[in-house]
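A.B. asks: sequence plus predicted model, see below.
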Amino acid sequence: MQFDTTAMPTSAPQAKRWYSHLYLQVLIAITAGVLIGHFAPQTGEALKPLGDAFIKLVKMVIAPVIFLTIVTGIAGMRDLASVGRVAAKAFTYFLFFSTLALIVGMIVANVVQPGGGLNIDPASLDASKVAEFAEKAHESTLTGFLMSIFPDTFLSSMTEGNILQVLLVSILFGIALSMIGDRGTRVLDLLNDVSIAFFKLVSIVMKAAPIGAFGAMAFTIGKYGIGSLSNLLALVATFYFTAFLFVTVVLGVVAKLCGFSIFRLIAYLKGELLLVLGTSSSESALPALIEKMERAGCPKTIVGLVVPTGYSFNLDGTNIYMTLAALFIAQACNVDLTIGQQLLLLSVAMLSSKGAAGVTGAGFITLAATLSIVPSVPVAGMALILGIDRFMSECRSLTNFIGNAVATVVVSRWENALDKEQFDAALAGTLPRVEDLPADAVAAE
């Protein structure tokens, strides 16, 4: 969906009351959720359905939004060579920065030594607590993952919740539509109109974001308690610090080289980031990210390819978590890993992260898959971090989300397809909100 800036009102829209901004509503909801969960934990746990219901609402629109974005983008371009070129550049970016995230996590874990001095006996740990994750990790082989990309039917790709299946079907249908020439014009026009309706549906669903964030945060604090962080505060603090370092330094340098500020991009996406924080799921903001990146001047085809694919292959936060957590367990259990063993661990993590992509709880499952292949570190050691994994999932999701936003801008710049004027206006906050635009200012192309 492209936004016609020429149709935008020349005068600034009337300022809305402070409480009408979605990001403030979500922030207030998160704060209220923390307070309810802390002071009334049973009530907090009982509010879990609010978060679950909102996630279901978002998942309801993810598949059609991805399908419409990619199909209309590819069919509208009618340049199939550029589609392959964009995909190749995106995967090059994903591979490099996902590997870099693993390396950064490994370096920080060796320098900070968050698990040093705990002296845990692996035999004393309750391995049954992580047996379920280990079983799922065993099932999530690379071959199984590759086979899962292919749907049983065209429609099943839209109903099973597998983003890569939706991506595959969308690309194939978009290519087919572009190859039938003028006969596909009427279909393309119809899909463009439908996409406008679906993005309006996304804006309606997002109005429930504060309720979802409130319920999810109240449940997290109510069930696990802030106090559960104290024993493993070193690991949590190290992970958040490493993720902050990766975003501000590594991605910050990438942003600088591409001519924009990482902090301005974060400010532009603040509403979506707060939603990710509240729900502990980057998927909850996927449709909104697609819409925001298109509004910021990134072409529809690039957004449609990079964002959904990045949700499975560009997991910077998950990769940092895997190496940090694996080395934390080794240090806590007094397992002295050589540099060679750590590099082996890193190599296995690179492969297993693809095998568990798209699986609920992928970070923890991927860690189990990695440790089961590298026997030096006891899988039972995962019981040490099971209680705080929920608190680290927020940081994983936030880092993954920011990484995919940066990737979208970078690939757009590599293709010389970024509308720099519109992008700068978006980051400067001078673009009017979608709900402030007249009906004829939004058009799908």
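C.D. replies: Now that the structure is in, tell me what you want to look at. Residues are numbered from 1 along each chain as shown.
A.B. asks: only C-alpha atoms for contact and neighbour calcs from this point on.
C.D. replies: Fine.
A.B. asks: what number of residues lie near residue 216?
C.D. replies: 32 (other C-alpha atoms under 10 Å).
A.B. asks: can you tell me the closest non-neighbouring residue to it?
C.D. replies: Nearest residue to residue 216 in three dimensions, chain neighbours excluded: residue 51, at 4.4 Å (C-alpha to C-alpha, 6 or more residues apart in numbering).
A.B. asks: show me what the helix or strand hosting the one you found is packed against.
C.D. replies: Residue 51 is part of helix 48-77 when elements are defined by DSSP states H and E. Helices and strands touching helix 48-77, by 3 or more C-alpha pairs under 8 Å, 6 or more residues apart in numbering; DSSP states H and E, are helix 156-159, helix 163-179, helix 185-206, helix 209-224, helix 286-295, helix 300-313.
A.B. asks: nearest to residue 323, out of those helices?
C.D. replies: Closest approach to residue 323 among the helices and strands packed on helix 48-77 is made by helix 300-313 (16.5 Å; C-alpha to C-alpha).
A.B. asks: here comes the other one, which I'd like you to weigh against the first:
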Amino acid sequence: MSIVGTSTHASPQSKTKRLTQIVTKNLYVQVLIAMALGIVLGHFYPDIASAMKPFGDGFVKLIKMTIGLIIFFTVVSGIAGMQSFGKLGRIGGTALLYFEIVSTFALLIGIVTANIIRPGSSFNVSPEQLDASQIKQYVTAAHDGGLADFFMNMIPKTLLGAFTGDSILQVVFVSIIMGLTLGKMGDKGKPIRDLVDACSHWIFGVINMIMKFAPIGAFGAMAFTVGKFGLGSLQSLLVLIFTFYLTSAIFVFGVLGVICYRHGFSIFYVLKHFRSELFLVLATSSSDAALPALMRKLEELGCKPGTVGLVMPAGYVFNSDGTNIYITMAVLFIAQAMHVDITIWHQMVILGVATLTTKGSAGVPGAGFVSLVATIALVPEIPLVGVTMLLGIDRIISEGRALVNVIGNVVATLVISRRENEMSTQELKLALTGQTAERQA
């Protein structure tokens, strides 16, 4: 008996069709291809590639214009739906405690790695060789306001003013007040809650449309980075770049990996599940670019909207793990390069200062660099002008900073959601591996 049409080999047409479907339906594949094209263009045609910057900047601006509304609708809906306002205080307190502990670990890892590898020891730089005018704008930003101003700036001038500025914290502050008030209204507030829920679905629909332009943004940002800076001009600082990315990997797979394991899930599954958003962050060097999609995916995993709406935006302000690693490492790099003797006591002072200067810089252009300047400005033993050595590689480093910042905040949200029993360990594992979706299909 003959069997017709049972060949085990797929035809060239079916392979092409399958490949086309993979490219057209998977955002992370599109972003990867766009990044590769950007790197090629930047390497072979740097002048043309440098002109691609508006594509990356434009996409980030599209995302930023929706972040305020996304946080507002998510937080208001989540808090208004909470059965106990005590849970709100518990989640907020747990998040802040978690942020402080993990951020301190990040700062310590930066110090330890810089002491072991000593990336700046091969340099011999004196302050007279450097041009202080290059960092004038960062010095100004670093000295704008103190701790009291930071808390006062949480309060916007008007309710609408929170949505027209760059402060995520102002939006969260207004959203919490609105959510608490709406929750206390009971049945009278039901029409407003229904409207907020509908608006939440609407704004995520807008995000879905904007995300279709992510590959264009990734291409423009990556082409500009490679075309503008290249790799040849960075050879003298490659040790610091390598040390930073090595330390970041140790932090993600060591510290965050252990935290994930202790709460019943794997850091590898987290990275795989959020891969498209992480590639987007890497390409655009902006954690803001992925925030809306990250919040939506976290809710799909089982995290409650109130938890996501509180922890993720607050994490962008208080939990910058990648920035923390870079700050302490960069300070010691500058000290080593300028042959400044830094004792253990000095390093503890740097740790304490960095704990404060790395908070609240979200929304500030060049936030990581501003935090670095603010830290060194409070450590008089190290010449502030030494920061100019790092201007050329800040763009390369900022991609890693943003990436680690995002991973840290995703893990924080999942951990706090697990501690609140918003989903079981098994449910989270199934969701992260996509098995839930497969069973429902």
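C.D. replies: Received, thanks. From a predicted model like this one, the values you see are computed outputs, not experimental measurements.
A.B. asks: neighbours around the residue nearest to residue 216 of structure 1, how many?
C.D. replies: 25.
A.B. asks: residue in structure 1 matching residue 214 of structure 2?
C.D. replies: Matched by TM-score structural alignment, residue 214 of structure 2 corresponds to residue 209 in structure 1.
A.B. asks: next one: residue 247 of structure 2
C.D. replies: Match for residue 247 of structure 2 (TM-score structural alignment): residue 242.
A.B. asks: its match reaches residue 103, doesn't it?
C.D. replies: No. Counting by C-alpha atoms under 8 Å, residue 242 of structure 1 stays clear of residue 103, with 11.1 Å between them.
A.B. asks: more neighbours: these two, which one.
C.D. replies: The residue with more neighbours, out of residue 242 of structure 1 and residue 103, is residue 242; 22 against 19, by other C-alpha under 10 Å.
A.B. asks: and the helix or strand hosting the more buried one, what does it pack onto?
C.D. replies: In this assignment (DSSP H and E), residue 242 of structure 1 forms part of helix 233-245. Secondary-structure packing of helix 233-245 of structure 1 (3+ C-alpha pairs under 8 Å, 6+ apart): helix 80-112, helix 316-332, helix 389-414.
A.B. asks: residues contacting whichever residue in structure 1 pairs up with residue 131 of structure 2?
C.D. replies: Residue 131 of structure 2 maps onto residue 126 in structure 1, with residues paired by TM-score structural alignment. Contacts of residue 126 of structure 1 were listed using C-alpha atoms under 8 Å, 6 or more residues apart in numbering, and they are 380, 383.
A.B. asks: kindly provide the distance from residue 126 of structure 1 to residue 304 of structure 1.
C.D. replies: Separation of residue 126 of structure 1 from residue 304 of structure 1 (C-alpha to C-alpha, to the nearest Å): 44 Å.
A.B. asks: equivalent analysis for residue 385 of structure 1, please.
C.D. replies: For residue 385 of structure 1 relative to residue 304 of structure 1 (C-alpha to C-alpha), the value is 35 Å.
A.B. asks: neighbour count: the two, which is higher?
C.D. replies: Comparing residue 385 of structure 1 with residue 304 by other C-alpha under 10 Å, the one with more neighbours is residue 304, at 30 against 18.
A.B. asks: the more buried one -> structure 2?
C.D. replies: When structure 2 is aligned by TM-score structural alignment, residue 304 of structure 1 is paired with residue 309.
A.B. asks: overlap in contacts, residue 242 and residue 103 of structure 1.
C.D. replies: With C-alpha under 8 Å, 6+ apart, residue 242 of structure 1 and residue 103 have common neighbours residue 320.
A.B. asks: ok, the equivalent of residue 182 of structure 2 over in structure 1 - contacts?
C.D. replies: Aligned counterpart of residue 182 of structure 2 in structure 1: residue 177 (TM-score structural alignment). Applying C-alpha under 8 Å, 6+ apart to residue 177 of structure 1 gives the contacts 71, 75, 184, 188.
A.B. asks: which residues touch residue 413 of structure 1?
C.D. replies: residue 258.
A.B. asks: alignment lookup: it to structure 2.
C.D. replies: Match for residue 413 of structure 1 (TM-score structural alignment): residue 418.
A.B. asks: quick check: closest non-adjacent residue to the match of residue 304 of structure 1.
C.D. replies: residue 75 (4.6 Å).
A.B. asks: how far away is that neighbour from residue 29 of structure 2?
C.D. replies: On the measure of C-alpha to C-alpha, residue 75 of structure 2 and residue 29 of structure 2 end up 31 Å apart.
A.B. asks: same thing with residue 101 of structure 2?
C.D. replies: In terms of C-alpha to C-alpha, residue 101 of structure 2 sits 35 Å off from residue 29 of structure 2.
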